[in-house]
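*Asks:* sequence and predicted model, in that order:
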Amino acid sequence: MAVHDYFLTLLIILLSARLFTELAVRLKAPGVIGELLAGVLIGPSLLNWVQPVEAVKLLAEIGIIMLLFEVGLETDVRRLAQTGAKAFVVAFAGLSMPFVLGFLLAYRFFELPLLTALFIGGTLTATSIGITLRVLADLKRQDSTEGQVVLGAAVLDDILGVVMLALLYEFSIGGGVNLINAGKVLLSIMVFFVLAPIAAKLISFIIRHLGNVSDVPGLIPSTIVSLMLFFAWLAHAAGAPELLGGFSAGLALSRRFFLPFGASLAVDADFAHEIEAQMKPIIHLFTPIFFVTVGLSLNLREIEWNSPFVWVFSSTLFVAAVAGKIMSPLFIKGSRLQRWAIGIAMVPRGEIGLIFAELGKESNIFNNAIYAGMIIVVALTTLLTPFILKWFYGRYGAQLNH
């Protein structure tokens, strides 16, 4: 592709993403759905204006890393600790039940290969923090009892989901399931998660000091992006996916993150807020490229829509995806309505599910039909949940307040 053609491609991606995001939000749907639809429209599925070429995929990769950096930046570890055992139980059940249901359906019912079935189960695991936060905030329920449990569980869900993604990534590049390699990856991740936040906080002190003495604008964005990319490289060197580096860097720089050995390495709240404020525009520039690229990678023309497989597969996995999350609060104490509210709020998959699906496609673990089915499942759980949750609180909100 010539350089001037690439400029036009990038222009089409950014403008279509913005247009469809605005449209989705006006229709009370999550913005990520609009970005997905933009990719489908301008890609091989419909207009065929843009192809998912390597240069676009590279920008999408940066978008993934920045997306996970933002998730880490917004992760509230104190909230997770405060919600106690309930959040841990809901998170573990909400992660394991969809995974087991998805894996068994894929492996036993659809008779798919072991690694494909594991990726399908993994795609159904993590709850989208962003979508859950947005809906609960819109309903002014984020500080309710069930809201606290949901947010704590969603935080843990994302952390465990990223660890699972690292394991499946190792299996995908290693050619299959290998318990020895899995053990090495888990050990690498544990060491990385222990050391990376400490290193990131130490580096943040240097950045903050430089910011106080420098008169040149733009220091924080350039140094934080450099830190993020360094940690992405470091994560890869440790045997984990690059996006884990982005997540850990964001987690360490969050003003709500703390280290167990005291406040000596605590990030100044004003500095953390400044990082968030200056990084948001850059993150919001790159992350839509990832979601549009997911839509570009989905070639609807190659799918045999007359084949019963696509419809049976996506509808079956959708039921498993919803049921696994709805059942997650069954093991905690609380009223029936509170448990229903928690279960519904845990349903949307969003970003992490899309990352799983995209990795499965890029690793040739998912064929086009399976990939399409998984995108349909993720999109439906993401799109329908806000409407269902709003209806639920509209009808039962008064009873939940008593």
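*Replies:* Nice, I can see it.
*Asks:* alpha carbons only for contacts and neighbour counts from here, please
*Replies:* Noted.
*Asks:* quick check: which element contains Arg255?
*Replies:* Assigned by DSSP states H and E, Arg255 belongs to no helix or strand.
*Asks:* hang on, isn't it packed against Val267?
*Replies:* Yes - between Arg255 and Val267 there is a contact at 6.1 Å, judged by C-alpha atoms under 8 Å.
*Asks:* and the gap between Leu400 and Glu70?
*Replies:* 32 Å (C-alpha to C-alpha, to the nearest Å).
*Asks:* no wait, Ile332
*Replies:* 30 Å.
*Asks:* which one of the two has more residues nearby?
*Replies:* Remark: of Ile332 and Glu70, Glu70 carries more neighbours, 24 against 13, as counted by other C-alpha atoms under 10 Å.
*Asks:* where's that one, which helix or strand?
*Replies:* Per DSSP H and E: helix 54-74 holds Glu70.
*Asks:* show me what the helix or strand that comes right after that helix is packed against.
*Replies:* The element immediately downstream of helix 54-74 (helix or strand, assigned by DSSP H and E) is helix 77-104. With contacts taken as 3 or more C-alpha pairs under 8 Å, 6 or more residues apart in numbering; DSSP states H and E, helix 77-104 sits against helix 114-123, helix 145-174, helix 308-326.
*Asks:* looking at these, which is closest to Phe291?
*Replies:* Ranking the helices and strands packed on helix 77-104 by proximity to Phe291 (C-alpha to C-alpha) places helix 114-123 first, at 15.4 Å.
*Asks:* where does Leu244 land in three-state SS?
*Replies:* helix (DSSP: H, G, I helix; E, B strand; the rest coil).
*Asks:* the structure to be compared is supplied as follows:
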Amino acid sequence: VLGLVILAVVSGLAETGTLSAAGTGLILAKAITFLVVAIGLGLRYSPVLLASVGQMKVRGSLIVSAIFFCVLLAAVAERSGLAAIVGTFAAGLILAKTERRAHIEEQIKPVADLLVPIFFVAVGMQVGPALLNPFARSSLPLGLALTSVAIGSKLLAGLGVYQRGVDRWRVGVGMIPRGEVGLSFAGVGKATGTIEEGVYAAIVAMVVTTLVAPPWLKTLYREA
């Protein structure tokens, strides 16, 4: 949630082109207000809306309504001067609290199977091979630095767990992966001009390299 609020602030500052305490405070208040109001109203009225959808004698009415709801909140967020992902995040939280959550998850899988690969390919296609040149000033070296911080900081955080019977290394390694949310943030930053191409390439490289976590976790559990 904090990451989404920060994204909203940065996106708003990128659009205005100015940095001021008043402007930052206004965007911050707008983001928090949007999340609170959207989630509050959504949780209150979602049972009524789902009941109406359930009465429809049309195939796919539930999943179509869920997708429409996500797009609607994304559009409202953008019209409010926030990033679209803030609206979709709020929609996801609302739908996750409904009694039809399992049905929505099951029906959304084919859609995800189609669109998720396209998303990752589109992200990768925006990274020029030249940007990963080891002599490039702000791409590969920065990517290696971000990867080191992403992995090292999570391992250190895991060592801070003192609960008896908990493997601290597993906790640390489990926090390492960075996925579609990080890439979405990077995409928004690149689209708004907040993040330059070299930094964008470094972030994508960091996300890819943190995928070492799953085999690492598998090794830790095998050793246990």
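*Replies:* Yep, that arrived. All values derive from a computational prediction rather than experimental measurement.
*Asks:* and the alignment partner in the second structure of Ile220 of the first structure, how far from Arg44 of the second structure?
*Replies:* By TM-score structural alignment, Ile220 of the first structure lines up with Leu62 in the second structure. Using C-alpha to C-alpha, Leu62 of the second structure is found at 18 Å from Arg44 of the second structure.
*Asks:* the two - which one has more neighbours?
*Replies:* Leu62 (19 against 12).
*Asks:* quick one, what contacts the equivalent of Lys201 of the first structure over in the second structure?
*Replies:* Lys201 of the first structure maps onto Leu43 of the second structure when the alignment is built from TM-score structural alignment. Counting by C-alpha atoms under 8 Å, 6 or more residues apart in numbering, Leu43 of the second structure touches Ile94, Lys97, Thr98.
*Asks:* mapped onto the first structure, which of the residues you listed are still contacts?
*Replies:* Retained in the first structure (both residues aligned by TM-score structural alignment, their matches' C-alpha atoms under 8 Å) from the contacts of Leu43 of the second structure: Ile94, Thr98.
*Asks:* tell me the secondary structure for the most far-flung residue of the second structure relative to its centre?
*Replies:* Farthest-out residue of the second structure from its mean C-alpha position, per C-alpha atoms, centre = their mean: Lys57, at 34.3 Å. Assigned by three-state DSSP, the conformation of Lys57 of the second structure is coil.
*Asks:* what helix or strand is the nearest residue to Met66 of the first structure once chain neighbours are set aside on?
*Replies:* Once flanking residues are discounted, Met66 of the first structure sits nearest to Ile283: 5.7 Å by C-alpha to C-alpha, 6 or more residues apart in numbering. Here Ile283 of the first structure sits within helix 269-297, counting by DSSP H and E.
*Asks:* now do that helix against helix 54-74, angle only.
*Replies:* 140 degrees (axes from the mean of the first three to the mean of the last three C-alpha atoms, to 10 degrees).
*Asks:* chain center to helix 269-297 of the first structure: distance?
*Replies:* Remark: helix 269-297 of the first structure is offset 13 Å from the chain centroid, using C-alpha atoms, centre = their mean, to the nearest Å.
*Asks:* then stretch 20-36 of the first structure?
*Replies:* 17 Å.
*Asks:* now it: which residue numbers in the second structure?
*Replies:* Residue correspondence for stretch 20-36 of the first structure in the second structure, counting by TM-score structural alignment: none.
*Asks:* next one: stretch 339-352 of the first structure
*Replies:* Residues 168-181 of the second structure are where stretch 339-352 of the first structure aligns, with TM-score structural alignment as the criterion.
*Asks:* buried residues of the matching stretch, list them for me.
*Replies:* By neighbour count on 16 or more other C-alpha atoms under 10 Å, the buried set for stretch 168-181 of the second structure is Arg168, Trp169, Arg170, Val171, Gly172, Val173, Gly174, Met175, Ile176, Pro177, Arg178.
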